[in-house]
Structures are given as C-alpha cells and as structure tokens.
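> sequence first, then the predicted structure:
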Amino acid sequence: MSVSFHDYLVIGISSRALFDLEEANEIFETQGLDAYREYQFAHEEDILKPGSGFPLIKKFLDINAKMNKKLVEVIVMSRNSAETSLRIINSLEHYDLDIGRMVMSGGENISRYLKAFDVDLFLSANAKDVELAIEDGYPAGLIYPHAKYDLPSDQIRIAFDADAVLFSDQSEQIYKAKGLDAFVANEIKNQDTAMEQGPMAHFLFRLAQLQKACANTHYLRTAIVTARDKNAGIRVIKTLRQWHIIVDEIFFLQGAKKADILASFGADIFFDDQDIHAGPASEVVPSARVLPTNNKEKT
C-alpha cells in the first residue's frame, strides 16, 4: 500500500545538517571527489558526531514514540552517492533514529525531490539547494555549522523572525527604502490588513496541525522573535488571528539582541533571513537562514 506523505509533518534534512560532516566536506572542497571518496571509505565504520540539526530531528522523532503514532516523517537527503553513504547509514543506526527513507543524489541538487515527498521543511548546509527549494515554494533554511548547544528542555522549541520569514518582505522593503519611521507608519496604517505569507508560513501552519494532534501534551512550543516594536507588532498579532494560528510566545524587541532572548527561550532552531541576526544566534542555539529568492507559493 502506498504512503501518503500528506498525513505527516515531513522534514527533509541533508546529511551535513544532521551530522557533523565538516571535515569530510573540507576534503571534498579542497582535494576533490576522489579524495573525499577515499576518506569516506576509510572512515566508514566511524560514527559521525551530531550536527546542528540533530537535536531537533531527535525530538521530532520522539513525538512518534510518545504518541504511539506516526506523526512526523524524516528523510535524509544527501548529495552523497550510494557508495559513500554507508557511514551515514551506520550513524543513523547507532543513534537509533527511526529514519528509513533516504535520497542519495550523487552530487545533484536535492531540491528537485522535495515535491515527491511533500516536504514541509528542508534543512541543508548547501546554499544552492536552499535557494532552489524556497524558489519552488518549500520552507527551507541554510543551517549554520555545528556547535555544541546546551538545550534546556525535552520540549521542541522553534522560533521565527517575522518579516521575510513568516511574512512576506513587503513591509521590510519599505523600511529599506524609506527608513524606520515610514515602516512603522505603514504597519500602523495597515494593521487590520493581513500580511502575505512568507517562505516559512507553510511550516508554521503544519506545526499548528501537529500541536493539535498532540493536544494537551505540550511537546511543541513556537515563538516569534522580531525587531519590530509593539506598535508595528500589532499587525503581526492581527495577521496571526486572520490566519487562525496561535504562537505561544512573541517578542517585540525594538532592535534589542535576538540571541539573548533565543538563549533564554532555548530554541531548537531559529529561522531568520539576515546573517546579522542568525549568525550571532547560531552561537547559542541552532539557527538557519532563510535565503532571499523570488518566492513562489507552495500548493
């Protein structure tokens, strides 16, 4: 019987986002494919260390066990070829990750396969794959390199920037062109007009569905962390109401540092469109950039 991926929250994650493959990738970048192949063969039995996306994926898969029902599907999507992928498979088994599906593209871009699995979120360390995914209307983030994080909770905690992430970049373009005062005036004037959906909106909707499926369990918590102040934030609140979406926590920082709030929140991942915010955040919590593209709406 065929599987309908629409029944699950589907996360596609690259092997470099799930595991720490930076040493192997550096060999590929500096010495070429043959050296990379030899390195992977020589280290085939060496278990990979967790990467930036590992805690998030582990917690999502734990939901299936806690609910005694499959609600989340994770697919490893790797540019490795089949012959160099055994180290990844061995590491999946070592950590007892319930991941059975893999894409091994042999160097080709991964984004072309997102539709086949109806992916709701794609995390990758390859900028081109992320750009193409967002252009095709799939929520995607360029994950920052692995660092050791001390995440305080077993609960899944996901944080989003607002403009150009959950919402379109139309308001942000006013800020860039005319400045802060014009931006705030526009948001107050249009506070009853819902903003258009941004690149990560579909993922937020799917998270809301997962929260309903796990009602009264408190397995998942969401937050918006934005540089907007409270006056410009009114439109954020009213847009979420019109979308029929409840976000657990919202922070209107008026330009204060996002990293400090994210560390206190204990985000398993934070999505932002600007390196000036996502970079410092990645030093305290796993973070991913939502790259600018000509977005298409995911259907």
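Perfect, thanks for sending it. Numbers count the residues shown, from 1 in each chain.

> for the rest of this, base every contact and every neighbour count on C-alpha atoms.
OK.

> and the helices in the protein?
15-18, 22-31, 33-42, 54-67, 86-94, 127-135, 170-178, 180-189, 201-213, 230-243, 258-265, 275-281 (DSSP state H).

> return the most buried member of those.
Greatest average neighbour count among those goes to helix 15-18 (a mean of 27), per mean count of other CA atoms under 10 Å.

> on that earlier part again, make JSON lines from the helices of the chain and add distance to residue 157 to it.
JSON lines is the format used below for the helices of the chain (distance: least, CA to CA, whole Å):
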{"stretch": "helix 15-18", "distance to residue 157": "17"}
{"stretch": "helix 22-31", "distance to residue 157": "26"}
{"stretch": "helix 33-42", "distance to residue 157": "34"}
{"stretch": "helix 54-67", "distance to residue 157": "9"}
{"stretch": "helix 86-94", "distance to residue 157": "23"}
{"stretch": "helix 127-135", "distance to residue 157": "22"}
{"stretch": "helix 170-178", "distance to residue 157": "26"}
{"stretch": "helix 180-189", "distance to residue 157": "28"}
{"stretch": "helix 201-213", "distance to residue 157": "11"}
{"stretch": "helix 230-243", "distance to residue 157": "18"}
{"stretch": "helix 258-265", "distance to residue 157": "8"}
{"stretch": "helix 275-281", "distance to residue 157": "14"}
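
> pull the contacting residues for the spatially closest residue to residue 220 that is not a sequence neighbour.
Of all residues beyond its chain neighbours, the one nearest residue 220 is residue 156 (4.7 Å), with distances taken as CA to CA, 6 or more residues apart in numbering. By CA atoms under 8 Å, 6 or more residues apart in numbering, the contact list for residue 156 reads 56, 59-60, 219-221, 267-268.

> ok, and here's another one to check against it:
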Amino acid sequence: MVSTVQNTDVKQKDADCAVVVAVTCRAVFECGADDGEDVYGMGVAFPLLQAMQAVNGRLLEENPAESLLFDVILITTDSQHQQQSSRIISSTRHYGLEVGRFCFSSEEDFIESLLKNNVQLFLSTDRNKAHEASQKGVLSALLDQQVAPSEQLRVMFCGDAVIRPDAESTSASRQAAQSFSAQLGEMRRRFGMLDSPLSIVMVMSLGGRESCGGALQTLRSRGLCVDEAYCLAGAPRSPIVSLLRSHFLVSDGFSGLED
C-alpha cells in the first residue's frame, strides 16, 4: 500500500516541469527509537536538501514564475516511522525543509511508490534499495555521508559510464540518466558562469584525453555542460572524489561515490 501526503506548509511544484527527487527518511533524519523528543535529529541528507533549496531560491529570485525546480519527496518503508508520521512532518517543519510530499509505503510497494510519484532521482544511504530502484528504471545514487553543509549543490557525473554504460544497467535506467542530465543542464543554464548555486563535475577514471573529450561531447549532446572535468587515466578515483565532496554521483546505471 502506498500513501502520499502533501505538505501544506510549502507551495506545490508544477508536476509537468519540476525535477522530482525522492530521499529516504532515514537519510534526512536520525530516526532512532522514540526518545521523547518532538523532532528527529538531522541526518546525512541535510546538506543535500539545503543545497537544493538554495538552487530553488536562486531560480525564483531570477524568475518568480520559474517552474523548473527541485520537488523533494520524503519516502519511508519503515513501519515504525510510519507510526510516527506526525513526528516526521513536524521535524520537516521545525527545520524549514522544502519537502513537497511525504510518501509512506510497504517494502513490497517501494518501487511502486517511486513510479507512482514520477520520481526522476532516488537518493538513499541504503545500497540495496538504490540498486533495486535502478534495476526498475529509476535513476538512483548513494548519498555521500561526509559532505559538509554548503549552499552549492555539487553533482558528479561518471564519465566512464557515459561512453561505456555498465552491462548491468537497464535501458530504462540509462534513459532516466539522460533525461535527468538534460533537466539538470537546463537548470544550470539559468545561472551565469560565476557564483552559481549549482555545479556539475565529471570524473573520468579510465582512458586519456580522447575518452574524456568523448564523454564531454556526449554530455553536451544531452544538454549538459560541466563546470569541472577530471581525467584520471587509470588512477584511483577515491582521492579526487574525497576532495571534490560532491553530494552524489550520477551514472548511467547505479554507482556510489566511494566506488
């Protein structure tokens, strides 16, 4: 069973134009046992939500009628959390989080809840859930658990997957990645070169300059131009990833920042 509740504290986004992002409740809040507190503690997804809100805020400053905005859905399959739904909603209100909807579903209906809400990007700290969603055609990524609070949303793209998609990725997940790339690219073009609240990074682990150039061309053909590009030519990816501190990594299949 899937139950979706609108957040009446925020203005609902245009369903035809918004970029719908679902984030797990466990990533947003430290949802432990009932400790008597009125609100949950802040989880690892707080920097992400703050950065997305900053992007939305800047877009609306430039154009109050802007419809290309991030539409965040908070989703949970934990029965204990669902029994404390009022606490989740009040916690969102307490922290001033711009969450448009709350989605409560069973484990069995988890994928249905994503599809029913037209989710274009699913973010979680649970590798199994992210992989499951990706296999069903929903673009998914793991959240970096060490990102410091920042008003700039930093999104990393895997250049290797752009030109050589993972054999395990489905055509639906690859199409989802391309669609998200186009929307993100359009959003990035709303801002100038300097002082942008949104930054696109590409990291190429394998190959040389030609491979890197090919990946950049492919992304441009999808409508996405990057702010920074790194060609590692076979060197380990972890060191540069730890320095860049992007919020999440987009691949044509499914990948985590620590890979």
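All right, it came through fine. What you are looking at is a predicted structure, and each value in this text was computed from that prediction instead of being measured.

> for residue 106 of the first structure, which of the helices of the first structure is the nearest?
Comparison of those against residue 106 of the first structure by CA to CA identifies helix 33-42 as nearest, at 10.9 Å.

> what's that closest one packed up against?
helix 22-31 (3 or more CA pairs under 8 Å, 6 or more residues apart in numbering; DSSP states H and E).

> tally up the residues packed near the equivalent of residue 154 of the second structure over in the first structure, please.
Taking TM-score structural alignment, the alignment pairs residue 154 of the second structure with residue 157 from the first structure. Per other CA atoms under 10 Å, the neighbour tally for residue 157 of the first structure reads 22.

> so residue 157 of the first structure sits against residue 271, correct?
No - using CA atoms under 8 Å, residue 157 of the first structure is not in contact with residue 271, being 11.8 Å away.

> OK, contacts around residue 205 of the first structure?
Counted by CA under 8 Å, 6+ apart, residue 205 of the first structure has contacts residue 245.

> cool, residue 279 of the first structure as well?
The contact partners of residue 279 of the first structure, taken as CA under 8 Å, 6+ apart, are 144, 287.

> what lines up with it in the second structure?
In the second structure, residue 279 of the first structure lands on residue 258 (TM-score structural alignment).

> and for residue 253 of the first structure?
Aligned by TM-score structural alignment, residue 253 of the first structure pairs with residue 232 of the second structure.

> what residues are up against the spatially closest residue to its match that is not a sequence neighbour?
Distances taken as CA to CA, 6+ apart place residue 205 nearest to residue 232 of the second structure, at 4.9 Å, with adjacent residues excluded. Contact partners of residue 205 of the second structure, counting by CA under 8 Å, 6+ apart, are 159-160, 231-237.

> and if we set it to 10 Å?
158-161, 211-212, 230-237 (CA atoms under 10 Å, 6 or more residues apart in numbering).

> which of the residues you listed are retained in the first structure?
Retained in the first structure (both residues aligned by TM-score structural alignment, their matches' CA atoms under 10 Å) from these: 158-160, 211-212, 230-237.

> return the member of the residues you listed nearest to residue 38 of the second structure.
Closest to residue 38 of the second structure, out of all of those and judged by CA to CA, is residue 158, at 40.4 Å.

> tell me how far the closest one lies from residue 238 of the second structure.
As judged by CA to CA, to the nearest Å, residue 158 of the second structure and residue 238 of the second structure stand 13 Å apart.

> just residue 74 of the second structure next, same as before
Per CA to CA, residue 74 of the second structure is found 29 Å from residue 238 of the second structure.

> what do you get for residue 190 of the second structure?
31 Å.

> same deal with residue 49 of the second structure?
From residue 49 of the second structure over to residue 238 of the second structure the distance is 24 Å, taken as CA to CA.

> show me what residue 56 of the first structure lines up with in the second structure.
By TM-score structural alignment, residue 56 of the first structure lines up with residue 48 in the second structure.

> if I pick the closest residue to its match other than its chain neighbours, what's in contact with it?
Once flanking residues are discounted, residue 48 of the second structure sits nearest to residue 247: 6.3 Å by CA to CA, 6+ apart. Residues near residue 247 of the second structure by CA under 10 Å, 6+ apart: 45, 47-49, 51, 141-148, 150, 152-156, 257.

> repeat that with 8 Å
By CA under 8 Å, 6+ apart, the contact set of residue 247 of the second structure is 47-48, 143-144, 147, 153-156.

> alright, I will stop here.
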